[in-house]
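[1] Turn this into a structure:
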Amino acid sequence: MTFGRSSALFGLSGGVVLVLATVFLSLVIGARSVPWAEIWQGLNGQIDSIGAAAVAVRVPRTVLAVLAGAALGISGAVMQGITRNPLADPGILGVNAGAALFVVVGIAWFNISGAATFLWLGIAGAGCAAVFVYAIGSVGQGGATPLKLTLAGTATSIAASAFIIAVVLPRNDIAGNVQAWQVGGVGGARFQTILPALPFALVGLLLSLASARILNALALGEELAAGLGQNVALGRIVAAAGAIVLCGVATALCGPIGFVGLVVPHLCRLTGGIDHRVLIPMAGLGGAVLLGLADVAGRIVARPNELDVGIVTAFVGAPFFIWTVRRHRMRGL
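    Next comes the predicted model:
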């Protein structure tokens, strides 16, 4: 076994251990301390005591944090691979905002409800935003450069957020819930809303994994990738579809959560290297850990209240974004 394979295996194994540790912390830590006996009762579905009931509530919340974090981590890694942009992230490129806009418009204008419908709206909005940003970023000399994609994504995100505010302002009946959802959080999670998302998440994962080889080739440049026999256009479509589905699922379930897709792939490259066959699953594990720990931190910092994970990830991701800009100076990967 080569050093590269050993390093990748070590990184993946370490990621699994960290996910399990994160799940354990998420179940144990909350606004109130819970003795071990009540933790076990809560995991078994017994809610006779307050502590056991609290643990039972944390179970779907933990599952949602792991699922959404993995989806955002993978989508960020794939987007960075497609665009060769070190700043690519579902939030920075406006994909999250597009998904959120479609969900809010569906609620406000068409009285749409139901988890499955929200998932379709989120995926459609993410797809439209991704196509729009890439089209705008491709205009002009040099094509879709990292700088132009970042600027187009930022402008799209701002415009979508402003439009959401315009849609919600006249609707006092939904304004409170929509504004809370826009912050991004996993509180109030239920298995009834998580289960319909699992098939979508699986499709997004499979598409992303299937695109690993073409993403490795794209890292060498489009011309060389085509020379190696890769269908660049088809590969980009498959990869983009996987990232869009995952981002739409995460946004529909939790709201627009930023910076997870930016931070996690960079950290995973330090451990597992640049091979997307390893990077994509590692980004899923890393995203699950980051969002799970962000949820735990939000419960601790504001006791007895809580901070939504979207706020916590912003505190972590904003300095990382500045550091990435200064380090890469808008160069490609």
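[2] only C-alpha atoms for contact and neighbour calcs from this point on.
    Noted.
[3] which ones are touching Arg331?
    Residues near Arg331 by Cα atoms under 8 Å, 6 or more residues apart in numbering: Asn85, Pro86, Pro146.
[4] which of the residues you listed has the most neighbours?
    Pro86 (27 neighbours; other Cα atoms under 10 Å).
[5] How far off centre is the one helix or strand Phe10 maps to?
    Using DSSP states H and E, Phe10 sits in helix 3-28. Centroid separation for helix 3-28 versus its chain: 18 Å, with Cα atoms, centre = their mean, to the nearest Å.
[6] Please identify the buried residues of it?
    Across helix 3-28, burial judged by 16 or more other Cα atoms under 10 Å covers 8, 11-12, 14-16, 18-19, 22-23, 26-28.
[7] how about the residues you listed, which pair is most distant?
    Maximum pairwise distance among those (Cα to Cα): 30.3 Å, between Ala8 and Val28.
[8] Now tabulate the contacts of Arg331 in CSV and tack on secondary structure.
    Shown next, in CSV, are the contacts of Arg331 (DSSP: H, G, I helix; E, B strand; the rest coil):
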residue, secondary structure
Asn85, coil
Pro86, coil
Pro146, helix
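[9] of these, closest to Thr324?
    Using Cα to Cα, the contacts of Arg331 come closest to Thr324 at Pro86, 7.5 Å.
[10] and for comparison, fold this next one:
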Amino acid sequence: MLTGTRLHPGGTRRLPATGRGRPPLAAGLALGLALLAGAVALSLSVGTEHIAPGEVWSALFSPSGSKDDAIVRELRLPRTLIGVAVGAALGLAGGVMQTLTRNPLADPGLLGVNAGASAAVVTAIGVLGITSFTGYLWFALAGAAVAATAVNALGGARSATPVRLALAGTAVNAALFGYVNGLQQWDLSTLDSMRHWSVGTLAKRDPDLLVTVLPLLVAGALLTFALARPLGALALGEDHARALGTSIRRTRILSIVAITLLCGAATAVCGPIGFIGLMIPHAVRAFSGPDPRRLLPYCALFAPALLLVSDVVGRIVVSPSEIEVDIVTSFLGGLLFIHLVRQRKVAQL
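    Just a heads-up that it's a prediction; the model follows:
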């Protein structure tokens, strides 16, 4: 139950604190920071060539120009920084998406963000002949925004409900991915160019792209945390949210803006990476509770840790080749769904 106020016949009372019976927020965040630090260390040291932690430290703070220094500074450090930023963005977007729709199985892709970005990128490549990452970056962002806006409009805008948003998102996703597949089959050069982007990966991504989209990621994250309290009220139900003075329409619109900024920018940099936004909020809710004021900080730390560990797994299982991180996270997401199916019941938010 969320901390806040609830109207009663005899007046106004404060709801019990969400954190009661759960680990203190500071302790959970400390654990998240420790796990993220460990994931960063693994990402910098493990790969086709293993580099000892001491050598990684030297490469970062007192480089000597060796081969290991070049691997750490020029290849793994940018890849790791991208993983941290993208992972945090996807985790936050997933937390907002699941709270907004009151559906613990919702994924940021439910609002058509990934499908919109993919459709815009394939159009830029196949129709306009734009093939550079920096060239179609803004197409991905615009496509994500248009798709999310269309889902909100089809879902009923002011009268939108979680179920209607989910149905609208499913319809938009199906239509856009059908368009993407059709254009790829029609133009083989588009298919060849698109395949390097269509599977989400942290490898061979231009770090300058992260610098370009960083303001959008920061803006989306700040907006997400600012929405924590109204989202918590909305999770109690629309009647309770109105009683607490929350503007449902404004909260829903700003939430979609935050999801679009976070997922659009992340997808533009790395391509579509699935299931991070599903798995992390679902996993951390067991000890954070449903209150977004506790849930979202956990998501911001645990999601990049999972993404980096998944990336490391992809590097070593078929070394010296590697598996894209989206394939690893999809496999883990499949295991999560199997677990949920075996439970036969998914708890409501």
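[11] Please work out the TM-score for the two chains.
    For this chain pair, the superposition-based TM-score is 0.88 by TM-score structural alignment, normalised by the length of the first structure; 330 aligned residues with a Cα RMSD of 2.8 Å.
[12] re earlier: quick one: which of the contacts of Arg331 of the first structure is nearest Glu306 of the first structure?
    Distances from Glu306 of the first structure to those, taken by Cα to Cα, are shortest for Pro86, at 31.8 Å.
[13] Counterpart of the closest one over in the second structure?
    Taking TM-score structural alignment, Pro86 of the first structure has Pro104 as its aligned residue in the second structure.
[14] Its match contacts Lys345, correct?
    No. Assessed by Cα atoms under 8 Å, Pro104 of the second structure is found out of contact with Lys345, at 11.4 Å.
[15] how far away is the match of Pro86 of the first structure from Val180 of the second structure?
    Note on Pro104 of the second structure: its distance to Val180 of the second structure, by Cα to Cα, to the nearest Å, is 28 Å.
[16] And Asp206 of the second structure, by the same measure?
    24 Å.
[17] before we move on, what about Val163 of the second structure?
    26 Å.
[18] Kindly report the same for Val121 of the second structure.
    Taking Cα to Cα, one finds Val121 of the second structure at 9 Å from Val180 of the second structure.
[19] average gap between the helix holding Phe10 of the first structure and the second structure?
    On superposition with the second structure, the mean distance recorded for helix 3-28 of the first structure (mean Cα distance after the TM-score superposition for the first structure) is 1.7 Å.
[20] Tell me which residue is most central in the first structure.
    Nearest to the mean C-alpha position of the first structure, by Cα atoms, centre = their mean, lies Leu72 at 1.7 Å.
[21] what do we get in the second structure for that one?
    Leu72 of the first structure maps onto Leu90 in the second structure, by TM-score structural alignment.
[22] Quick one: residues contacting that match.
    Leu90 of the second structure touches Pro108, Leu262, Cys263, Ala266, Ile276, Gly277, Ala303, counting by Cα under 8 Å, 6+ apart.
[23] quick one, the helix or strand harbouring it and helix 25-45 angle?
    Following DSSP H and E, one finds Leu90 of the second structure within helix 77-101. Per axes from the mean of the first three to the mean of the last three Cα atoms, to 10 degrees, the angle that helix 77-101 of the second structure makes with helix 25-45 is 140 degrees.
[24] if we can go back for a sec, look at Val121 and Val180 of the second structure and report which has more neighbours.
    Val121 (31 against 23).
[25] Residue in the first structure paired with that one?
    Checking TM-score structural alignment: Val121 of the second structure goes with Val103.
[26] Check whether its match really touches Phe118, as I assumed.
    Yes. Counting by Cα under 8 Å, Val103 of the first structure does reach Phe118; the two are 6.0 Å apart.
[27] List the buried residues in stretch 220-235 of the first structure.
    Glu222, Ala225, Gln230, Val232, Gly235.
[28] And the helix or strand where Val211 of the second structure lies, what's buried?
    Using DSSP H and E, Val211 of the second structure falls within helix 207-226. By neighbour count on 16+ other Cα under 10 Å, the buried set for helix 207-226 of the second structure is Pro207, Leu209, Leu210, Val213, Leu214, Leu216, Leu217, Gly220, Ala221, Leu223, Thr224, Phe225.
[29] For it, give the aligned segment of the first structure as residue numbers.
    Against the first structure, helix 207-226 of the second structure falls on residues 191-210 (TM-score structural alignment).
[30] and what of stretch 238-256 of the second structure?
    Under TM-score structural alignment, the match for stretch 238-256 of the second structure is residues 222-240.
[31] end to end, how far does that stretch reach?
    16 Å.
[32] Report the contact partners of the match of Pro86 of the first structure.
    Here Pro104 of the second structure is in contact with Gln98, Leu278, Pro281, His282, Val346, Ala347, Gln348, Leu349 (Cα under 8 Å, 6+ apart).
[33] go again using 6 Å as the cut-off
    Counting by Cα atoms under 6 Å, 6 or more residues apart in numbering, Pro104 of the second structure touches Gln98.
[34] repeat for the one 10 residues further on
    Listed by Cα under 6 Å, 6+ apart, the contact partners of Asn114 of the second structure are Pro272.
[35] rerun that using 7 Å as the cut-off
    Asn114 of the second structure makes contact with Ala144, Thr267, Pro272, according to Cα atoms under 7 Å, 6 or more residues apart in numbering.
[36] so which of those persist in the first structure?
    Shared contacts between this structure and the first structure among the contacts of Asn114 of the second structure (both residues aligned by TM-score structural alignment, their matches' Cα atoms under 7 Å) comprise Ala144, Thr267, Pro272.
[37] Give me the neighbour count for the second one.
    If I follow you right, that is Thr267 of the second structure. 29.
[38] And it, what's its match in the first structure?
    Match for Thr267 of the second structure (TM-score structural alignment): Thr251.
[39] need the contact list for that match.
    Asn96, Ala99, Ala100, Gly122.
[40] ok so, going back, could you single out the nearest of the buried residues of helix 3-28 of the first structure to Gln179 of the first structure?
    Ser26 (24.9 Å).
[41] Nothing else from me, thank you.
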